[in-house]
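Asker: My questions concern the predicted model and sequence given below.
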Amino acid sequence: MKSYLDFEKPVAELQAKIAELRTLGEDGDAVTIDEEVQRLEAKSQAALKELYASLTPWQKTQVARHPERPHFVDYVGRLIQDFTPLAGDRLFGEDQAIMGGLGRFDGEPVMVIGHEKGADTETRLKHNFGMARPEGYRKAIRLMETADRFGLPVIALVDTAGAFPGIEAEERGQAEAIARSTEACLNLCVPNVAVIIGEGGSGGAIAIATANAVLMLEHAIYSVISPEGAASILWRDAAKAQDAATNMKITSADLMRLGVIDGVVPEPLGGAHRAPEAAIAAAGEAISRALARFSNMSPEQIRDERRRKFLAIGRGL
């Protein structure tokens, strides 16, 4: 059964009527209902198109967090051939919130790293809802350094509310691990492409998203803090999250205009969760175009361009 967001209530009601009519048809009702179903389907699509043409930042936040959006494992399953997962940071242990490994993209060897939130209660607990501990970022560093050593491009798929804020994470050096991972991104002499596929939350995202090309899915969000967290700090009221989302400029359109990201990947009508295969295919094409731009650049040029890009952010504002 499809899960509808609060602002999608008009579409949900139309779909409920369509389902009811189809059930009547299956029960052998004498009344011909095909024309009515087609009319309601057209009306539902028109309503969905109208809704998604003017989403507010808070509504985009809800879409970015939709539990049925495709996750890291879905992208890897469709875009990466011969994927071989690599585990552990060689210092403390394995963190399941960040996954990574070797594989082939468009037939060429690559290193893939990304957040995995999980798709149901069991897997969400296993992957800690995509919130990585220090060992997750140290694993990412290890994989990036391996990729650099063997000349493999790095693809990062970002989807996290932020790094795990628990006491044990702080005890094991969360801030240092995030900083080192960001530094590892900047030091790469191979091209790296990051795609914000859902939420790009705070340092937990930028730790693997400091890339030559930073792309965002159309309805993804990317921010220094969650809207709820910002509202709690600024107004001492998490209920003002909608106001925070609007003022923080967290949408792909805002961030493209500000020069924080390098491209927006269009999503199917109604969001990536409605047509996961199409959304993943569009992301794959965007990654392929981004990597092609660096094919004739030297390792030093690749690294220097990335550093200049991040130094330039905000200078023209």
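Answerer: Received, thanks.
Asker: from here on, contacts and neighbour counts on C-alpha atoms
Answerer: Fine.
Asker: which of the residues in stretch 10-28 are buried?
Answerer: Residues 11-12, 14-15, 18, 21 are the ones in stretch 10-28 that count as buried (16 or more other C-alpha atoms under 10 Å).
Asker: How about stretch 34-49?
Answerer: Neighbour-count burial for stretch 34-49 [16+ other C-alpha under 10 Å]: 37, 40-41, 44-45, 47-48.
Asker: and here's the other structure:
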Amino acid sequence: MIQSGFAPRLLAWYARHGRRDLPWQQDPTPYRVWVSEIMLQQTQVRTVIPYFRRFCQRFADLPDLAQADQDEVLHLWTGLGYYARARNLHQAAGRVLAEHGGRVPQQLEPLMALPGIGRSTAGAILSLALGQCQPILDGNVKRVLARCFAIAGHPSQAAVQRQLWQLAEQLLPEQGCGPYNQALMDLGASLCSRSKPDCAPCPLSGICSARLQGRTAEFPGRRPSKALPQRACRLLILRDEQDRVLLHRRPPSGIWGGLWSLPECPLDEDIAVWAGRRFGVKLESVEQLAVVEHSFSHFQLQMHPCQTRITGGTLAVMETELIWYNLGQPEKIGLAAPVARLLARLQAQLQTSG
């Protein structure tokens, strides 16, 4: 059977070519592996490495993270995207501290009960940090299994998902489960890439159904394509006499949940009228800036930034909702990445004009 040769081939390849110098592999505690696995969801290794190092330098262990302010957590996550991951990680760390004495659960069910931890992430934590025999099924692993066993359909489909999980369980070796899981992820991230897989040096080339049939491009099946919906918003850069910028905290759910952003004025409203009604302020003339486009996984956002100066009124900044952001001495808060870029651009302009 193909299954009997799968793990030995993979482990032999990993012994020669596997990655062992990733920062979370140097001290693979459950906490560090957990942080890395959350960061690696939908994000490439080379992008994650500097974020992981900064994050673990500030939050060296779980109590550090659990007791931190969410703003600081989101600040260190700024630019990594998918911010719900950071909020869930922070919330889960608090629960581990409160419910498990600060010790990451070492069983599958209580680990999966924490926010943001699914079956594959839990399996990765338990196998990579503790050597337990648990399957994983991240995007790289799905691709390797779908090709090797010619599993038709897109991995997000329930029937395909069940088939892949069944294979993942059946293929687990009795020993060396941690290196085996790492080998699967490494193979998918390197040779068995999404496009143009490098089959010649692949340890599974002799048993890979997709390669033997000349159909590697067909597996895994593609998600049915559909055009992303378009959305638009207007972002206001409201500056005071000290050139501080008004920011507001976004709701905890939805895009940029919990992050600080620029106020949004509806596109069909007069900016001065809206700002007067919303903040009780008067404005100078408004300057329209260049449109900024930002892509999310499920829609395209077109941002229309406008900048102006507040000339009067009685704005009451509430600590939990609004802050004045000093461009020259920025606070350690979580900013939506496009907003951070707009503020950096404004700071550069002010320095040049000053």
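Answerer: Now that the structure is in, tell me what you want to look at. All figures in this text were calculated on a predicted structure; none of them were measured in a lab.
Asker: Need the TM-score from the superposition.
Answerer: After superposition, the two chains reach a TM-score (TM-score structural alignment, normalised by the length of the first structure) of 0.25; 137 aligned residues with a C-alpha RMSD of 6.8 Å.
Asker: Could you list which of the buried residues of stretch 10-28 of the first structure belong to helices?
Answerer: In this view, those that belong to helices under DSSP state H are 11-12, 14-15, 18, 21.
Asker: looking at this, residue 238 of the second structure is in a strand?
Answerer: Yes. Assessed by DSSP: H, G, I helix; E, B strand; the rest coil, residue 238 of the second structure belongs to a strand.
Asker: In contact with it: list those residues for me.
Answerer: Counting by C-alpha atoms under 8 Å, 6 or more residues apart in numbering, residue 238 of the second structure touches 245-246, 307-310.
Asker: ok, residue 11 of the first structure to residue 63 of the first structure distance?
Answerer: According to C-alpha to C-alpha, to the nearest Å, residue 11 of the first structure stands 15 Å off from residue 63 of the first structure.
Asker: From what I see, residue 198 of the first structure and residue 157 are in contact.
Answerer: No. Counting by C-alpha atoms under 8 Å, residue 198 of the first structure stays clear of residue 157, with 9.1 Å between them.
Asker: State the number of residues packed around the closest residue in space to residue 248 of the second structure that isn't next to it in sequence.
Answerer: Once flanking residues are discounted, residue 248 of the second structure sits nearest to residue 322: 4.4 Å by C-alpha to C-alpha, 6 or more residues apart in numbering. Neighbours of residue 322 of the second structure under the rule other C-alpha atoms under 10 Å: 18.
Asker: In which helix or strand does residue 83 of the first structure reside?
Answerer: strand 81-85 (DSSP states H and E).
Asker: no no, residue 232 of the second structure
Answerer: strand 230-239.
Asker: For residue 170 of the second structure, list the residues it contacts.
Answerer: Contacts of residue 170 of the second structure were listed using C-alpha under 8 Å, 6+ apart, and they are residue 3.
Asker: So it versus residue 128 of the second structure, what's the distance?
Answerer: Remark: distance between residue 170 of the second structure and residue 128 of the second structure (C-alpha to C-alpha) = 18 Å.
Asker: what does residue 143 of the second structure give?
Answerer: To residue 128 of the second structure, residue 143 of the second structure is 20 Å away according to C-alpha to C-alpha.
Asker: Ok, residue 292 of the second structure next?
Answerer: According to C-alpha to C-alpha, residue 292 of the second structure stands 41 Å off from residue 128 of the second structure.
Asker: When those two are compared, which one has more neighbours?
Answerer: Between residue 292 of the second structure and residue 128, counted using other C-alpha under 10 Å, residue 128 has the larger neighbour count: 26 against 14.
Asker: Spatially nearest residue to the more buried one (excluding sequence neighbours)?
Answerer: With C-alpha to C-alpha, 6+ apart, the residue lying closest to residue 128 of the second structure is residue 178, at 4.6 Å.
Asker: and that neighbour, which of the three is it?
Answerer: Here residue 178 of the second structure is recorded as helix under three-state DSSP.
Asker: Kindly tell me how buried it is, as a neighbour count.
Answerer: Residue 178 of the second structure is flanked by 23 other residues according to other C-alpha under 10 Å.
Asker: Surely it and residue 184 touch.
Answerer: No. If you go by C-alpha under 8 Å, residue 178 of the second structure and residue 184 don't touch, sitting 10.1 Å apart.
Asker: nearest to residue 311 of the first structure, of the ones in helices among the buried residues of stretch 10-28 of the first structure?
Answerer: Using C-alpha to C-alpha, residue 11 is the member of those that sits closest to residue 311 of the first structure, with 44.2 Å.
Asker: Could you find the closest non-adjacent residue to that closest one?
Answerer: residue 44 (5.5 Å).
Asker: Please list all residues in contact with the one you found.
Answerer: Contacts of residue 44 of the first structure by C-alpha under 8 Å, 6+ apart are 11, 14-15.
Asker: can you map out the strands along the second structure?
Answerer: Counting by DSSP state E, the second structure has these strands, from start to end: 230-239, 245-249, 260-261, 281-283, 287-288, 292-295, 300-313, 322-325.
Asker: relative to strand 245-249, how tilted is the longest one?
Answerer: Relative orientation of strand 300-313 of the second structure with respect to strand 245-249: 120 degrees, computed using axes from the mean of the first three to the mean of the last three C-alpha atoms, to 10 degrees.
Asker: in strand 300-313 of the second structure, what's buried?
Answerer: 300-310.
Asker: Quick check: the farthest pair among the residues you listed?
Answerer: Largest separation among these by C-alpha to C-alpha: 300 and 310, giving 30.8 Å.
Asker: Return the distance of the closest residue to residue 293 of the second structure other than its chain neighbours relative to residue 308 of the second structure.
Answerer: Closest residue to residue 293 of the second structure apart from its sequence neighbours, by C-alpha to C-alpha, 6+ apart: residue 302 at 4.6 Å. Counting by C-alpha to C-alpha, the separation of residue 302 of the second structure from residue 308 of the second structure is 20 Å.
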